[in-house]
Every structure is written in structure tokens, then in C-alpha cells.
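Undergrad: the following comprises the amino acid sequence and a computationally predicted model.
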Amino acid sequence: MRRRVPAAVAAVALSLASCSGEPDESDATGVRWGSCQGVTDLSAPPVPPERLARLSFSCGRLTVPLDRTRPAAGTFVLQLIRATTGHDLDATRPIVLLVPGGPASSGVDNHAFLVGRLSDRLLAEFDVVGFDPRGVKHSNPIRCEHVKRPATLPDVSTDAGYAAAARVVRTFTEECLTSLGDRASLFGTTAAAADIDAIRAALGQTKLTFVGGSYGAKLGAEYARLYPGAIRAGVLDAPTDPQTSAVVTAEHQVKGFEDSLDEFIAWCLDRSCPRLTDVRAFIAALVAEADRSPIRSGRPQGDEPMRGSEVLDAVASSLYDVDRWPDLAAGLIEADDGDSGTLWDLRDASGNDPDDTTESDGRFVINCTDSGAAPTEAEIRRLAAHFKKSYPTFGVWGTWQLFGCSFWTAPKHTLPVPVAEAAPPLMVIGTIHDPATPYAGAVSMTRVLGNGSTLITWEGFAHAAFTRDPCIDALVDAYLISLSLPSDGTRCAA
């Protein structure tokens, strides 16, 4: 198992030593704020020390009902984190809530990194609050028995491949359901949206200002559907298409990664990347080699040898951000020479620990609770054959998503289309070359909301746009601070 703090970020540790918040301060509504020591590591985010030195972080907890339809069922405790700048903690100060992605990414562990990327203008106007949704990391985390993917991903379109993959997914699902018991149906997006409104009320905010990216945009849209009158301003950055099924969403994502790999290939050819004259063939050969003999790491941090599926994980993670592309080119060559260290770093580049299974477990349970009807075996095999033919690098890798919740038997709370006609106009952001949530999702989300929301387009190469581009950031800041929405269709160049 690997986990390390990159050397480039170790220098910020001392600057954060005094940024853990004052102990035992309470806001007017009873949330007790105290030190973050023992909750999350504030020394790790790769943010300039001089910026984080101006911030103070406090952590607090909020108790919410386990099941709002059954008060006797008990409670959850949500973990919150709050960043302030230039003043003492003031419960009357307006806040902006950062709604985490994933699903099941920790908004607490990622908070310092995200706040460190916000503008001074925004931080002067708001305190910034993050949280872990129910079932995520510091908020009663979901834990299932972990069943590891096989070293070589099976071809699901074949009899043997389907049987092998189904066996793994069925075993994992059954063990997960056993671990959760009667709580299995309580972690969906609709329940998390109700928790957000509890956070709003507990923080004394009559109207909520929020930013949600990726899954956080889906959760924010569900909040707008349920609580349209409780919103002051909301940003939905990089949403998925709310009108598609899980299998269609899976194909959109696989196609998005394939298209982004095309962009990487063009970038690489333009720069004459050494030895990468045929990138797809190079990756395919590297994956096959890693399946035959996992690639050792030359780093001293205890990396495990890398398998073929993990090579593809690393490539996919690298496509989330064009700034990682030079490292991807170098990492592929390094791995071909027998050292997987750089590819491991790229696989871990999201800031979350891929080996912390509470995130993957939480993602699975939340998605299954939200899901509609599962595809049949015939549909899975037909789509797997289509993926394999149409998406040469990520097709077989992506077929695991097709199983999804095929063996999930707990009650579902299928997520409805988020029509929010009574909500104020929101800002929806789509990125033209987003590998994980393709641009069409933002177009569809803007239309579905039905409340005059504004679509902003970034012509960039990354997953999500806010805090990546000065033009986008200026538009978001103006909206969050003064409710000034640009005209629908506004575009920012890459």
C-alpha cells in the first residue's frame, strides 16, 4: 500500500502550524468550532505557503437524522471545516459552501487545497465551508469488504470474461450489503441534499451560496430541486447529463477519456515526445507487459508493482488536467523502462488516496442508491462489445461501469431529473474538453433546470473549470459576490 506527501508540498507544513482554528468557539446556532488537529492533515495541500499563512481553519460537527422519514432510526454526524481570513470566526459572516465531488470525495481533506486556489476577492467576502457528506470519510464513512479487481481486466463481451467480472461485482455487492445492513439505502444524493439544508440552517444562512463541481454539481442541482427558495447563488461546474441512464453516462465518460487521449496524442506529436510516435500502441503494449509482469517502482516509498489496469487508471487520471500531460509522457517512458513511480504519482493526482477504499465503497453505494433499473446481462455484453470496438484504449477498462448496480438489492431512491423552476438562475459551467463529464452534460443540465440558468463555456482541457482559468474565476467571483450573471453562452478561451 502506498501513501506519501509529495516533496513539493512538504514545505507548507510549517506555515500551517498555527492555522488549525481557535478551540471551542460556537456560532449562533450551536455548531461548535474547534481545532482541526486529529481531523485532517492541513500540511499537505500543494498551495503557496504565503497564501495559506493568511488562512485559519476550524472544524465542527453537525448531527443530522439518519432517516428523515423515521426519526427513531438515529442520527449521523457530519464533519464540517471552515476557512477564515483576516478576522476572527464570526457566525454572522456570509459563507460559501463547497459541495464535494466524487461521489464520496472528502470535502474536509481537500478543503485547504481548494480554498488556497480561491481569489483574494472571494475570500474577503466569504468564509468558506466544506463538509463530508453522509457516508464519506469523516462523516460515518461507508465501509464494505474490499474485493480487488483482477490483475488483468476480463473482456466482458465474452462468456468467460462476463462470468469472471460478474463474480467479482456480485461478491463485492453482497459483502457491501451485509456490512451496511438496514442502512444501505440511506446514503443517496437526495438525503445528502437535505443534509446541505441542515448545514445552511445551522450556519445561520437564510439563503445558501454554494459551488459544486462534478458530482458536487449533481448534488447541488438536487438541492435546487428540493429547496429552490433557500438559494442565494449556486455554481454547477462540470455536471453530468441529468437525463441519461447510468450505462449511457458510462459510455459518455469512456468516450470523453478516449477523446482527451486524442488531444494528448496531438499535443505529444506536436512536441515530438520521445518514443511516443504511436501513443495508443505504446499504452496497449505497456498494459500487456504490466499484466504479464507488474512494473516495479524505483521509488523508496513502498509502491506496489503496477498492473495493467492501474496503468490505465494513471493515464485516465492524467487526462483530467493538461498540466499533467508532460508528466504523463515522461511516466509512460519511465514505466516502459521498468519504473512505475511517476505513473503511481499520476494515478494519485486527484489528492485522494486511491487505496483508501472508503471512497470507492462510498461511490458505489451512493450511485446504487441513486440508480434506476440495472442493465440485463445481454445489454451489458452487447455494450461491452461496442465499447471494445469503439474505444480502443479505454473500452475494456470502462466496461466495469456497465455492471454498476446489477446485483444491488437494497431499496433505491432513484434520483429524479432536477427540474428547479422556482430556484433563482444558477451558473452552469461546461468544459469543451472535459474527459470525465463531457460538455454535453452542462448543456443538458442548463436546459433541464428550467429556471433561466446561464451556461458558461470554457474551451479548456481539464475536468471542471473553476479555479483553473482566470476568465472563469472572474465570472464566478462576480456572480457569487454581487449576483451578476453574464449572458448565457459566454465563453472563455483556453
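TA: Yes, it's here.

Undergrad: when you work out contacts or count neighbours from here on, use the C-alpha atoms and nothing else.
TA: Will do.

Undergrad: tally of neighbours for the nearest residue to residue 175 once chain neighbours are set aside?
TA: The shortest distance from residue 175 to any non-neighbouring residue, by CA to CA, 6 or more residues apart in numbering, is to residue 145 (5.8 Å). When neighbours are counted by other CA atoms under 10 Å, residue 145 registers 17.

Undergrad: cool, and residue 81?
TA: 26.

Undergrad: for the host helix or strand of it, packing partners?
TA: Residue 81 belongs to strand 75-85 when assigned by DSSP states H and E. In terms of contacts (3 or more CA pairs under 8 Å, 6 or more residues apart in numbering; DSSP states H and E), strand 75-85 is packed against strand 55-65, helix 111-115, helix 120-125, strand 127-131.

Undergrad: can you lay out the ones you listed as CSV showing distance to residue 405 and mean neighbour count?
TA: Output for these, formatted as CSV (distance: least, CA to CA, whole Å; neighbours: other CA atoms under 10 Å):
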stretch, distance to residue 405, mean neighbour count
strand 55-65, 26, 21
helix 111-115, 30, 22
helix 120-125, 40, 15
strand 127-131, 26, 25
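
Undergrad: so which of the ones you listed comes closest to residue 414?
TA: Taking CA to CA, strand 55-65 is the member of the helices and strands packed on strand 75-85 nearest to residue 414, at 20.0 Å.

Undergrad: other residues contacting the closest one?
TA: Outside strand 55-65, the residues that touch it by CA atoms under 8 Å, 6 or more residues apart in numbering are 18-22, 31-36, 39, 71, 73-86, 195, 198-199, 202.

Undergrad: 7 Å - rerun?
TA: With contact meaning CA atoms under 7 Å, 6 or more residues apart in numbering, strand 55-65 is reached by 19-22, 31-36, 71, 74-85, 195.

Undergrad: which helix runs longest in this protein?
TA: The longest helix of the chain (DSSP state H) is helix 246-270.

Undergrad: list the buried residues of that helix.
TA: By neighbour count with 16 or more other CA atoms under 10 Å, helix 246-270 contains the buried residues 246-247, 249-261, 263-265, 268.

Undergrad: for the stretch 251-400 of the chain, which segments count as helices?
TA: Assigned by DSSP state H, counting those that start in this stretch, the helices in the stretch 251-400 of the chain fall at 279-292, 308-318, 325-336, 341-347, 357-370, 377-390, 395-398, 400-403.

Undergrad: which of those sits closest to residue 239?
TA: Among these, helix 357-370 comes nearest to residue 239, with 14.8 Å by CA to CA.

Undergrad: and the angle for the closest one with helix 246-270?
TA: Counting by axes from the mean of the first three to the mean of the last three CA atoms, to 10 degrees, helix 357-370 lies at 130 degrees to helix 246-270.

Undergrad: contact partners of helix 357-370?
TA: Contacts for helix 357-370 (CA under 7 Å, 6+ apart): 102-105, 135-137, 141-144, 185, 187-189, 405, 408, 412-415.

Undergrad: put this next to the previous one:
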Amino acid sequence: MKKSIRVALTLLVALVAAGVVAHRHWHGKAAGSAQASSFHGRFIVPPGATAFAFGRLHFTACELPQTHSAATTTAFCAPFEVPENWDAPEGRKIGLRLALIASAEAADDDFLALLAGGPGQSAIDSWPQVAAAFAQLRKHRHVLLLDQRGTGGSNALTCKHDEAEDQGFDLGRIRAQTQACLAAVSAHADPRDYTTSMALRDLEAVRQALGAPQFDLVGVSYGTRVAQQYLHRYPDAVRSVVLDSAVPNEHAIGSEFARNLDDALKAHAAACTATPACKQAFGDPWAKLRELRDELRAKPAEVAYRDPRDNTRTSMRLDAYSLATLARLYAYLPETSALLPLAVAQALKGDYAPLVAQVQMLGGELEGLSDNAMQLSVICSEDADLITPQAGDADSLLGAELAEAFKAQCTIWPHGARPDDFHAPVASDKPVLILSGELDPVTPPRYGEQIVKTLPNGRLLVAKGQGHSVMGRGCFPKLVARFVDALDPHGLDAGCIADFGPTPAFIDYNGAAP
């Protein structure tokens, strides 16, 4: 069996959004062994309930599957149908997959809604990975999970790709695959209608069906775009916002991927060279990574290894572009970033298996995302015309190929409408908490610094040594819960973030230097 690193669709961005219920009288009956009760604007789901109503929505008990696991998550699910084109509501209807995770204890009148990112991730499928970060938040709050249109169980724009992708970066093949993907999804969807703006109208429709509560929005990566856009379009619906690994509205997704990855990898390399044992073991890891890139550019390698998930024998073609994609995966987390210098050093000795096998672990959860074309509907409609060549991209590790791929795909993929003010900075006096990882290879802290400039009631917290998506790290779950409770970002005691720090690079497979 061969495995490839897909070049055209995997953006590796995650989204979380949350909501709050307030100022309403909730009511409903639960079927089964218990009755749902409401008081002072609060709605309680009693133990043993198998069905109940929130507003116009009727929830029944369900089990949510977990990827690569037989385990399930107990939840309540409700059908929800919307027009595919909100501007032509008499046309095709699509079903959205909607689920509720009931509060761990008696619910307050806050309500959390989780949206997922990518663009292309399913909120429901990604919940097991983010649930721990919400543990304190959901003690007294329900969590609403809505698969964004085009993802998961919401008329997903899914395209299966053949394994010819292991032949390296090829714009002609990418165009052909995009054309085939478009033909496949057009049988059940109009790709022009799967944009962020359309998804906002879905979320607002769910809010209205629940009885028009306010929302606390928690966005991660691409999800921070969703949160900012929702805040701008429906300000009265928002109580507070948490932005984890934030993308400014002004930013075109894909325009700085190469620069941001190089910056993060160089920072990791600098930390290694500043440590005597690491410097002695690897010299300059950034130089070594580029050396490996040059070798693979001249002569790609066929790598045989055992898949660490199931021990099956497999192989893949490793070239300069796939190396950059692997390095980007490693850079997302401090723990895997710490392994990269060692993996590169082994590869330079001809042993590529450790480098590739670890990435199979990292990329396993992204298999569905790489097959999802909803991200093309987002990027081609909202960003592609704004992606321009950046100085230094050609000599960067990632190069200009990813931007070239987006451009090529978006000459084929249909474009939806983009509001004239879509890329205007968000301005609001709502309470906003922004979380950034110091070494994030996708959404660096300078993005959070840019966003907070127009948010007088906003605050940015940067976690030293951390990568992408930090809400579940260290004391952040506690801080986020306190923020959502008190709505006072400037008064939040965040001294605990001083405990964050980098993960030292492994100098061998026993770990870092003592």
C-alpha cells in the first residue's frame, strides 16, 4: 500500500465556536424517564431524558462516533433543514447535522455552540479532540455542535482522490482532480453556496429556532473568521468571543503560509542552537532541514516503513514539497516540533522512516479533511483573488506551490458572493479574549495583535513555546471558563500563562538533554 501527502486540499486549520443562551424563557418536555424543566431562563436536561424540545427544535438521544475508535459520545441530536441558497429559499433544501452535549451539572443560561474548522472539519467529529478544553465551561452550560454546511453530516462536499498524488506536485493533475471533484459534488450541491457567509445564516437560523438566545463565540483558526464575521453581522446575538489562533478579517487565507512556517521553524532551530547539547547533536536544524529539502528536490526518495497505527507495511514518495508538508505538520505542536531535528538528522543519514511514520500519526485525524472540497468554496470565494506572490516565498521551505495550487483550483471552482465589507477589521465593544501560541506556524501572535487593535474590550494572551490551537493547553481552559463567566478580559488574572514554555528538542530517542 502506498500513502501520499495530499497537496491540494489539506489546510490543517481547526475551528471552535461557542454560544450562550440568555434573556429567554426556555421550555419543553423530555420523553423517557424524566421531564425537562426550565426556570429563570435556564433549561435543564435531567438524567435519563431521551428526548426534549428547545424552542422549535426536538432533540433525541444519540451516540456520536469517534474517528479510529469504537468509543462513542452520548449526545442529543435534532434534524435541521435550511435552504441551500438563502437568497432563493424555494430551491433545494439541505439537512444540517446538529447535536447537543448536555451540561455536566445544572445549566446556567449560557449556551456553548461548537463549530469546526479546516475549512472543512466536522464539529461533531472533532468534538472528542476538543472536549477536554470545554470541561470547565460545560459544567453549567450546554454545548451545541453544528456541522458547517459542506462538512460532516451537513451535505459534505466530499471528493476521493487517487493515490497518483504521490508522484509529486503537478498543477496539471491538480486541475484535473479539481474538475473531477466539481463534477462529483455538483450532483448534490452548488459549491457557490458553501461559503462562510452562508454558514453564518445557518447558525443564525439555529439560534432563532432555539428561541433567539445570545451566543458566546469561541473560534479556533479558520473558526475565528466565522466568529468575527458572525459578531459583525449579528452583534446583538453575541455575548462574548474567544479567538484561539486567530486570523484577522483583513487576511487572505493562504497568503502567508510559507512565511509563517519558516518563521516558526527558524525559531525552533534558534532554540536548539542556543542549547549546547542540541547544537552539538544537530548543528543548525534549520540549515539541516534545507539541506534535506535540496537533496529531495534533486532526487526524491521512496520510503518504506510500518504504519505506527496498525503496523502494516506501506511506502510513500518523499520529495521537497512533501517534506515541507511534513515539517508543517510537525510544527503544529511543541511535542512534535521537538522531534523534527532528530527526524531530519536521521533522514540525512538515509533513514526516512521516523520522519514519515510520525506524520502518519499526526495526519490520521485529517484524512477526512483532505477529502473535503468545502474549503475550496471558502477560499475561492473569499480569498483567492487576494493571494499575491510574497517576497521570499520561492526560497521558503513551503515555496509558492500551495498558493499556486489554490490559484489553479479557483480558476475551475465556482465562486460564491463575498460581501463588500467581508475583509474589514472587526470592531466591537463586546468582551473578546484572544489566545495565541508563540510558535504557531499558521496564525502567529502578530495576527492577534492586529485584531485586538479594534476591540477596546479585548485582550491578547500569548503562550510561550506553544504552537497552533492552544485553548486546551495548561491553564487556558480555566482562564477561558473564568472569562466566559465574568466577561472581564482586562480583569482576568492570567499570571498562570508564565508557566508556558517550549518543549526542548530531542537529541536522541531517549528525549532532550538533561
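TA: Sure, I can see it. Values in this document were obtained by computation on a predicted structure and should not be read as measured data.

Undergrad: returning to what we had before: which stretch among the helices of the stretch 251-400 of structure 1 comes nearest residue 109 of structure 1?
TA: For residue 109 of structure 1, the closest of the helices of the stretch 251-400 of structure 1 is helix 357-370, at 12.1 Å, according to CA to CA.

Undergrad: residue 137 is in contact with residue 481 of structure 2, correct?
TA: Yes - with contacts counted by CA atoms under 7 Å, residue 481 of structure 2 reaches residue 137, the gap being 5.0 Å.

Undergrad: and stretch 145-152 of structure 1, how far apart are its ends?
TA: Using CA to CA, to the nearest Å, the end-to-end distance of stretch 145-152 of structure 1 comes to 21 Å.

Undergrad: please disregard the earlier target; I meant stretch 393-404 of structure 2.
TA: End-to-end distance for stretch 393-404 of structure 2, by CA to CA: 11 Å.

Undergrad: go on, stretch 447-462 of structure 1?
TA: Start-to-end, stretch 447-462 of structure 1 (CA to CA) is 23 Å.

Undergrad: again, but for stretch 309-328 of structure 1
TA: End-to-end distance of stretch 309-328 of structure 1: 16 Å, with CA to CA as the criterion.

Undergrad: which residue lines up with residue 363 of structure 1 in structure 2?
TA: Alignment note (TM-score structural alignment): residue 363 of structure 1 maps to residue 375 of structure 2.

Undergrad: just residue 354 of structure 1 next, same as before
TA: In structure 2, residue 354 of structure 1 lands on residue 367 (TM-score structural alignment).

Undergrad: ok, residue 238 of structure 1 next?
TA: Under the alignment (TM-score structural alignment), residue 238 of structure 1 pairs with residue 245 of structure 2.

Undergrad: what lies in contact with stretch 128-139 of structure 2?
TA: So stretch 128-139 of structure 2 is contacted by 66, 103-105, 471-472, 477-478, 481 (CA under 7 Å, 6+ apart).

Undergrad: give me the contact list for stretch 448-463 of structure 2.
TA: Identification of contacts with stretch 448-463 of structure 2 by CA under 7 Å, 6+ apart yields 246, 248, 426-438, 445, 489-490, 497, 500.

Undergrad: ok, of those, which come out buried?
TA: For those, buried by 16+ other CA under 10 Å: 246, 248, 426, 428, 430-438, 445, 489-490, 497, 500.

Undergrad: in strands, which of those appear?
TA: 432-437 (DSSP state E).

Undergrad: for those residues, which one is nearest residue 322 of structure 2?
TA: residue 437 (24.6 Å).

Undergrad: how close does the match of residue 363 of structure 1 get to residue 415 of structure 2?
TA: Applying CA to CA to residue 375 of structure 2 and residue 415 of structure 2 gives a distance of 12 Å.

Undergrad: more crowded one of the two?
TA: Remark: of residue 375 of structure 2 and residue 415, residue 375 carries more neighbours, 26 against 22, as counted by other CA under 10 Å.

Undergrad: from residue 429 of structure 2, how far off is the more buried one?
TA: Plainly put, residue 375 of structure 2 is 30 Å away from residue 429 of structure 2 if you go by CA to CA.

Undergrad: and residue 189 of structure 1, how far from residue 426 of structure 1?
TA: 19 Å.

Undergrad: give me the residues contacting stretch 232-251 of structure 2.
TA: Stretch 232-251 of structure 2 is contacted from outside by 20, 213-222, 224-225, 231, 423-426, 430-436, 443, 447-448, 450-451, 468-471, using CA under 7 Å, 6+ apart.

Undergrad: tell me which of these fall in strands.
TA: 215-220, 432-436.

Undergrad: which among these gets closest to residue 177 of structure 2?
TA: Lowest distance from residue 177 of structure 2 to these (CA to CA) belongs to residue 220, with 29.1 Å.

Undergrad: isn't that closest one up against residue 469?
TA: Yes - with contact defined as CA under 7 Å, residue 220 of structure 2 reaches residue 469; the gap is 6.4 Å.

Undergrad: higher neighbour count, these two?
TA: Counted by other CA under 10 Å, residue 220 of structure 2 and residue 469 do not tie: residue 220 has more neighbours, with 31 against 27.

Undergrad: alignment lookup: the more buried one to structure 1.
TA: Residue 220 of structure 2 maps onto residue 213 in structure 1, by TM-score structural alignment.

Undergrad: from residue 466 of structure 1, how far off is its match?
TA: According to CA to CA, residue 213 of structure 1 stands 8 Å off from residue 466 of structure 1.

Undergrad: kindly report the same for residue 339 of structure 1.
TA: Remark: distance between residue 339 of structure 1 and residue 466 of structure 1 (CA to CA) = 34 Å.

Undergrad: quick one: which of those two has more around it?
TA: Neighbour count, other CA under 10 Å: between residue 339 of structure 1 and residue 466, residue 466 has more, with 27 against 20.

Undergrad: let me see the contact set for the one in structure 2 that sits across from the more buried one in the alignment.
TA: Residue correspondence to structure 2 (TM-score structural alignment): residue 466 of structure 1 is matched to residue 471. Listed by CA under 7 Å, 6+ apart, the contact partners of residue 471 of structure 2 are 133, 244, 477.

Undergrad: with residue 257 of structure 2 instead?
TA: By CA under 7 Å, 6+ apart, the neighbours of residue 257 of structure 2 are residue 442.

Undergrad: one more pass at 10 Å, please.
TA: Residue 257 of structure 2 makes contacts with 11, 328, 393, 396, 398-400, 402-403, 441-443, as judged by CA atoms under 10 Å, 6 or more residues apart in numbering.
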